[in-house]
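**Student:** mind looking at a prediction? Sequence and model below.
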Amino acid sequence: MALQTCRDSLALVLLPGLFITTMPPKRALWSENDLVAAVQAVQCGRLSTYKAAERYKVPRRTIRNHLQTASLKKSLGRKPLLNDEQEAELVSRIMGFAAIGLPVTPLILRRLVFKFCEKNNIKHPFNQQAKVAGKDWFKNFMKRHPDISRRKAQFMNPARAQKLNKFIVDDHFQRLNDVYDKLDLKTHPEKIYNMDEKGCRLTIHHQRTTSKMKKTGKAESTKENRESWYCHACKQDQETAMRMCYKCSKWYHEECVCLSEEDDDDFECPDCS
């Protein structure tokens, strides 16, 4: 570590590219309230830009720029790549994915931002070969939105296992109950799939279903089950292979709708097609 004495300050040179100085700042010594008061005084005609700059200690060029842009927000340096509305929507989507157990990794986020800029013709300094947003953009994005935290996925260790208390478990089931209410799953339980056995793919395309059901001889059945399992085409309850429509959840015999066991695509009944 080397010491470097400046005329008015003491600076420490730690590493190449890292320079720490004790010199007091010379820029943006004014507050946002001073800027608002200066701009309003000029707009009302009470003060000129020279007088407003002298009274509120805001540079005259700064007042003039904010008068032209009609912005009263204090900011230094270049503007962010995405505007406030776009970043707010991005934050909302990140939190939404995290709430359902699909956290967004930094690399995925950088790739999505690059694709978004390319699709919407937003000028950016990102690497065209790597096709990802820069690390500096990601770092500044995290600084602008401190409500987003970074966590490393890991197996549960004893310290985390001790935190699995009643409060955390109750909070989990409360969140799960909110999902049930939001998606109306309590009245439509047929929309719930077992991800381990169904093999659903997390894509935007239609997922294959395995909602075929072969009824066996004397299985436990109630009157409600028999009424919901009967074929809506022939109105009979035969013990043959049946298929459920993924839209209306009605059951049909495969022979009534000309299907076979090899047909694994989503089944759509004649009433819904």
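**Tutor:** That came through, no problem.
**Student:** switch to C-alpha atoms for all contacts and neighbour counts from now on
**Tutor:** OK.
**Student:** biggest strand in the protein by residues?
**Tutor:** Taking DSSP state E as the criterion, the chain has its longest strand at strand 10-15.
**Student:** give the buried residues for that one.
**Tutor:** Using 16 or more other CA atoms under 10 Å as the test for burial, strand 10-15 gives residue 11.
**Student:** repeat that for stretch 58-77.
**Tutor:** In stretch 58-77, counting by 16+ other CA under 10 Å, buried: 58-60, 62-63, 66-67, 72.
**Student:** another structure for you, compare them:
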Amino acid sequence: MPRKRDRITEKCQWSLDALDHAIKRVNDDGISLHKASQEFNIPYSTLQKRYRKPEQSNPRLGRKPVFSLAQERILADHLIHMTNLFFGLDSMKFRKIAYECAEKLKIPHNFNKKSKCAGPDWLEGFLKRNTNISVRKPESTSINRIEGFNKEEVELFYKNLEEIMMKNKYEPHQIFHMDETGVSTIQEPG
């Protein structure tokens, strides 16, 4: 997780509610920006900036993310796509991909140029912003499972299962789950 740093600045001590109330007072009651800034304890320059450009009313402190939201969405979709192809990426490989993307797109970044990968703090921030994904060590997957897991094979399996169940009229206590053992056809990722 990105390190929790102690606050060393007095910036942005006001809340968004206070900012909204101050702007309403200026608009509705006609008080000056100076009076509103003193009344709501918001710096004058901040109130002036947010009053003139209300679309920027959601302030952010700290570094800006390296990638835009659309670019991060593409990275997250790539990670999901690779997982669906049974080729999951661990955190180090994903951090290297992020570095390569930033280099190819010529995006300014502070990633490690020596190891050619994004930092662990970047990855933790990325995962916080994209909560629908997780990065972990991929598990081994059998080649047979990869090749056999497609729509046609699954439909055929359930069609055959239904025919056998109807033909033999099995009861629930007569059904067992069995698995092939002794033959290893498992592909190690990486």
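**Tutor:** Cool, got the structure. Just so it is clear, the structure is predicted and the values come from calculations on it, not from any experiment.
**Student:** closest one of the buried residues of stretch 58-77 of the first structure to residue 181 of the first structure?
**Tutor:** residue 72 (41.9 Å; CA to CA).
**Student:** skip the chain neighbours and tell me the closest residue to the alignment partner in the second structure of the closest one.
**Tutor:** Across the two structures, residue 72 of the first structure finds its equivalent in residue 57 of the second structure, going by TM-score structural alignment. Distances taken as CA to CA, 6 or more residues apart in numbering put residue 50 closest to residue 57 of the second structure, at 5.6 Å, once the chain neighbours are dropped.
**Student:** pull the contacting residues for the counterpart of residue 131 of the first structure in the second structure.
**Tutor:** The criterion is TM-score structural alignment: under it, residue 131 of the first structure has residue 116 as its aligned partner in the second structure. With contacts defined as CA atoms under 8 Å, 6 or more residues apart in numbering, residue 116 of the second structure is in contact with 96, 99-100.
**Student:** which of those count as buried?
**Tutor:** Neighbour counting over the contacts of residue 116 of the second structure (16+ other CA under 10 Å) leaves 96, 99 as the buried ones.
**Student:** export the contacts of residue 116 of the second structure as JSON lines, with columns for secondary structure and distance to residue 163 of the second structure.
**Tutor:** Compiled in JSON lines, the contacts of residue 116 of the second structure are given as follows (DSSP: H, G, I helix; E, B strand; the rest coil; distance: CA to CA, whole Å):
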{"residue": "96", "secondary structure": "helix", "distance to residue 163 of the second structure": "50"}
{"residue": "99", "secondary structure": "helix", "distance to residue 163 of the second structure": "53"}
{"residue": "100", "secondary structure": "helix", "distance to residue 163 of the second structure": "52"}
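**Student:** which single one of the contacts of residue 116 of the second structure is nearest to residue 122 of the second structure?
**Tutor:** Each of the contacts of residue 116 of the second structure was scored against residue 122 of the second structure by CA to CA, and residue 99 proved nearest at 10.6 Å.
**Student:** what sits closest to that closest one if chain neighbours are left out?
**Tutor:** The spatially closest residue to residue 99 of the second structure, leaving aside those adjacent along the chain, is residue 117, at 4.9 Å (CA to CA, 6+ apart).
**Student:** let me know whether that neighbour touches residue 103 as I believe.
**Tutor:** No. Applying CA atoms under 8 Å as the test, residue 117 of the second structure and residue 103 come out as separate, 10.4 Å apart.
**Student:** picking up where we left off before, what's the closest of the contacts of residue 116 of the second structure to residue 61 of the second structure?
**Tutor:** So of these, ranked by how close each gets to residue 61 of the second structure (CA to CA), first place is residue 99, at 23.7 Å.
**Student:** show me what the closest one aligns to in the first structure.
**Tutor:** By TM-score structural alignment, residue 99 of the second structure lines up with residue 114.
**Student:** contacts only, for residue 63 of the first structure.
**Tutor:** With contacts taken as CA under 8 Å, 6+ apart, residue 63 of the first structure has the following neighbours: 35, 38-39, 49, 53.
**Student:** now those in JSON lines, with neighbour count?
**Tutor:** Putting the contacts of residue 63 of the first structure into JSON lines (neighbours: other CA atoms under 10 Å) gives the following:
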{"residue": "35", "neighbour count": "23"}
{"residue": "38", "neighbour count": "27"}
{"residue": "39", "neighbour count": "28"}
{"residue": "49", "neighbour count": "22"}
{"residue": "53", "neighbour count": "21"}
